[in-house]
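> here is a sequence with its predicted model. Questions after.
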Amino acid sequence: MLIILLASCAALLAFTYAGYPLLMALRAHFAPAPAVQADWLPPVTAVLVAQGPPQPLAAKIANLLALDYPPDRLRVLVACDGCDGADAALALDLAGPRVAVRCFAARRGKSACLGDLLREVDDEVVLFCDLRQRIAADALRRLLRRLAAPDVGAVSGELVLERGTGAGAGGVDAYWRYEKWIRRNESASGSVPGVTGALYVARRAWLPTVPAGLILDDVWIPLQIAARGARIGFADDALAWDTLAGADHEDRRKRRTLAGNVQLLALDPGLLLPWRHPLGWRLWGHKWLRLAAPWLLLLAFVVSAALATQGGLRAWPFAAQCTFYAAAALGALRPHGRLLRLATTFVRLNLCAARAPFDFARDPQRAHLWPAASRRPS
């Protein structure tokens, strides 16, 4: 019985981190989705929600206005969340012929502000972005080439992380490349169950009414679009840049993202039924099993420890796990070996996943107001 339980845990973990990604790669190769691309220059509104001092807004607005796109077809709509007094005055000074600024004195969270902004948008396409990241001049055109396909409702850009100096950054970088490889294959084989909040476009006609209180608007919105029958694409040549932070920052960001996944299940438990949503099986492969992974790892460790008392070959799984976790601990102390960093990153990400349900349960009504991370792949 213990051997069956250990084998089941190992099989689920193997499918989570290797089987599902390989399945997407095989499907992308042997059964790719139609890849229709065409030059398309529809009217676009870029929407942006900022929280905190408004000074960084000027650079971001300048970045958006400098995109390689006809000026008469691109406008910018900004919401400043929790902005009043002198900050509101500074933000309103940034308004211009192509820029509108809305200031909200009470801090309500990003999704509440997005809901307000989208009610003002009449243009055919909405460009979503975050404050921190720098967008490539040709990114919007590249996104729209893929959005031109009539069955595509949203397209995510690619977030490029420039190497930082924090300890463990190499492991985080490897994880990020692994994530982008999965997303490319998901897109090529059908749809991505989430987008990069730093850069994506969506057809206005497909967009749902965005409710207040969401942590992961960049997962909830594409899931609603996909539920209406549209595909969600990924353009790996539409770039935005951010700085690769250290492991501590990545832990905070990942915990928030995973808590957002818990919130999605709390809002709609039916998402656990893989046949209920068009992307249901992909949600299990890319998101829900990752929430379960730390508990599978814990169960595998306990079961293998029990088997180890029987000696012989049955002690090997426990010894292998002890060796792996020792390597992860060593990687945290001496973050210069590549393999050690990868082991450390794997363990840290699973610790984040273990804490995510408790992070969300601590204050589910205000979880969306946690300090925002600088980027989010959802």
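Happy to help now that I have it. Residues are numbered from 1 along each chain as shown.

> when you work out contacts or count neighbours from here on, use the C-alpha atoms and nothing else.
OK.

> any idea how far residue 241 is from residue 163?
Distance of residue 241 to residue 163, computed by CA to CA, to the nearest Å: 11 Å.

> swap in residue 58?
25 Å.

> cool, and residue 296?
According to CA to CA, residue 296 stands 32 Å off from residue 163.

> quick one: which of the two has more around it?
residue 296 (19 against 15; other CA atoms under 10 Å).

> what residues are up against that one?
By CA atoms under 8 Å, 6 or more residues apart in numbering, the residues touching residue 296 are 9, 12-13.

> adding secondary structure and distance to residue 361, write these out as TSV.
Formatted as TSV, the contacts of residue 296 follow (DSSP: H, G, I helix; E, B strand; the rest coil; distance: CA to CA, whole Å):
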residue	secondary structure	distance to residue 361
9	helix	26
12	helix	26
13	helix	25
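
> all the helices of the chain, in order from the start?
Remark: helices assigned in the chain by DSSP state H are 2-14, 20-30, 55-65, 85-92, 110-118, 139-147, 169-189, 217-227, 247-267, 280-283, 289-308, 316-333, 338-362.

> alongside the first one, take a look at this:
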Amino acid sequence: MPSVSPGVAIFGLAFWLSVGALLFTYAGYPLLMAALARLRPRPVRSSAQTPRVDVLLVVHDAAGQLDAKLRNLLSLDYPSDRLRINVVCDGCGDGTEAIAHLADPARVRVFTHRERRGKSACIGATLGSLDADIVLFTDVRQRVDAGALRALAAALADDHVGAASGELVFEAADGFGRGIDAYWRYEKLIRRLESASGSLVGVTGALYAARRSVIGDVPAGIVLDDMWIPLRIASAGYRVVFVPQALAYDAAASDPAVEETRKRRTLGGNYQLLHRWPQLAVPGAHPLAWRLWGHKWLRLLAPWLMLLALASNAALAVLGGRVYLILFLLQLAAYALALLGRGVPALARAWMPARIAAAFLSLNASALLGLADYVRNPNAHLWRTTPHRELYR
């Protein structure tokens, strides 16, 4: 039996461990959730109900979008006497507050913070003023389907469910945006499987509902309130479920820079969660810790695993023979395809592999840059409204 040099053994171990971890991150974990959903299903015992609902909408300089959003919310298929909208103006200086005050005061309340505080601070400050059974969280940009609130309320009729997430649908995506949309469909599949087997690890910030009594404190400065809140609810023993019938609509960014800025902020928020709540990374310390590793934390490690796989494969291509040379060339081809998809929009529009490769590379680059962003500025919790073409029809 031929001997293996120490160099080949070390680089081979690094290569296969990194490749194995990447395969588990993007394929193994979804398959594990699918197996759990099939072998140990946990269906939601939904039942039609119309509890009192407080909508919580935090806005900053959203004068161009707020009127349409309010009309959208006021037209939901839900009893008008059971639905109240709470608009929180976070340091608005563009007329947003005046638009909010034009709405029917019997159905729309306005809270004003003259200085910007950030979304989570506004949520935390406003929750004590709400008294409905259910709080519906939404953002100003997305259009909510008329039947969405009824679907979320029905899921919350199950006594074991503490929060219910809607589904975000991207409209009219093209080019790079179609790659993002494909990734989002993959993400939604995982959420469906997590919900079918237990709980999600996060919700769609554009549309989710929670029992007011179990939300808990929301501290200032949190970037990902749509993870903090459901994880607090899950820590109290409640399920967080996915309701695909509850739809919100958005437009996928066709400009890679816009989407990458948004993704960097989201991934920086994941690092912040680990910093502020380190027990989330300790199996057994939180009910969803293992799922967090499979769904979130390994993705933060993925770009480092990709770099390790590329570097170790390069060494093995020199030391380890033809098979490793072929694998190395395949890796280089995959990166070249991703860069072409990013640099040549026409290719991304015409060919799905280039589109997906570009979106995947962008996602992992954003994970690296998100870490740098958080280290450089751990208090980057303020946001700007992202303008999009008309979504309200």
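Cool, got the structure. Everything numeric in this text was worked out from a predicted model, so none of it was measured.

> please state their TM-score.
The TM-score (TM-score structural alignment, normalised by the length of structure 1) is 0.95; 373 aligned residues with a CA RMSD of 1.5 Å.

> which of the helices of structure 1 sits most buried?
Mean neighbour count (mean count of other CA atoms under 10 Å) peaks for helix 139-147 among those, with a mean of 23.

> same question for the lengthiest strand in structure 1: list its buried residues.
Criterion DSSP state E: the longest strand present in structure 1 is strand 231-243. For strand 231-243 of structure 1, the neighbour count (16 or more other CA atoms under 10 Å) marks 231-236, 238-243 as buried.

> now stretch 353-362 of structure 1: how far from the chain's centre is it?
Centroid displacement of stretch 353-362 of structure 1 relative to its chain, using CA atoms, centre = their mean, to the nearest Å, is 17 Å.

> was I right about residue 72 of structure 2 contacting residue 147?
No: counting by CA atoms under 8 Å, residue 72 of structure 2 sits too far from residue 147 to count as a contact (11.5 Å).

> and residue 105 of structure 2, what's its match in structure 1?
Matched to structure 1 by TM-score structural alignment, residue 105 of structure 2 sits across from residue 96.

> from residue 77 of structure 2, how far out is the aligned partner of residue 77 of structure 1 in structure 2?
In structure 2, the residue paired with residue 77 of structure 1 according to TM-score structural alignment is residue 86. Per CA to CA, residue 86 of structure 2 is found 18 Å from residue 77 of structure 2.

> equivalent analysis for residue 377 of structure 2, please.
Distance of residue 377 of structure 2 to residue 77 of structure 2, given as CA to CA: 42 Å.

> go on, residue 331 of structure 2?
Taking CA to CA, one finds residue 331 of structure 2 at 51 Å from residue 77 of structure 2.

> what's the match of residue 77 of structure 1 in contact with, if anything?
Here residue 86 of structure 2 is in contact with 54-57, 108-111 (CA under 8 Å, 6+ apart).

> one more time with 6 Å
55-56, 108-110 (CA atoms under 6 Å, 6 or more residues apart in numbering).

> and what of residue 281 of structure 2?
By CA under 6 Å, 6+ apart, the neighbours of residue 281 of structure 2 are residue 289.

> that one corresponds to which position in structure 1?
Using TM-score structural alignment, residue 281 of structure 2 lines up with residue 272 in structure 1.

> show me what residue 140 of structure 1 lines up with in structure 2.
Using TM-score structural alignment, residue 140 of structure 1 sits opposite residue 149 in structure 2.

> thanks again, I'm all set now.
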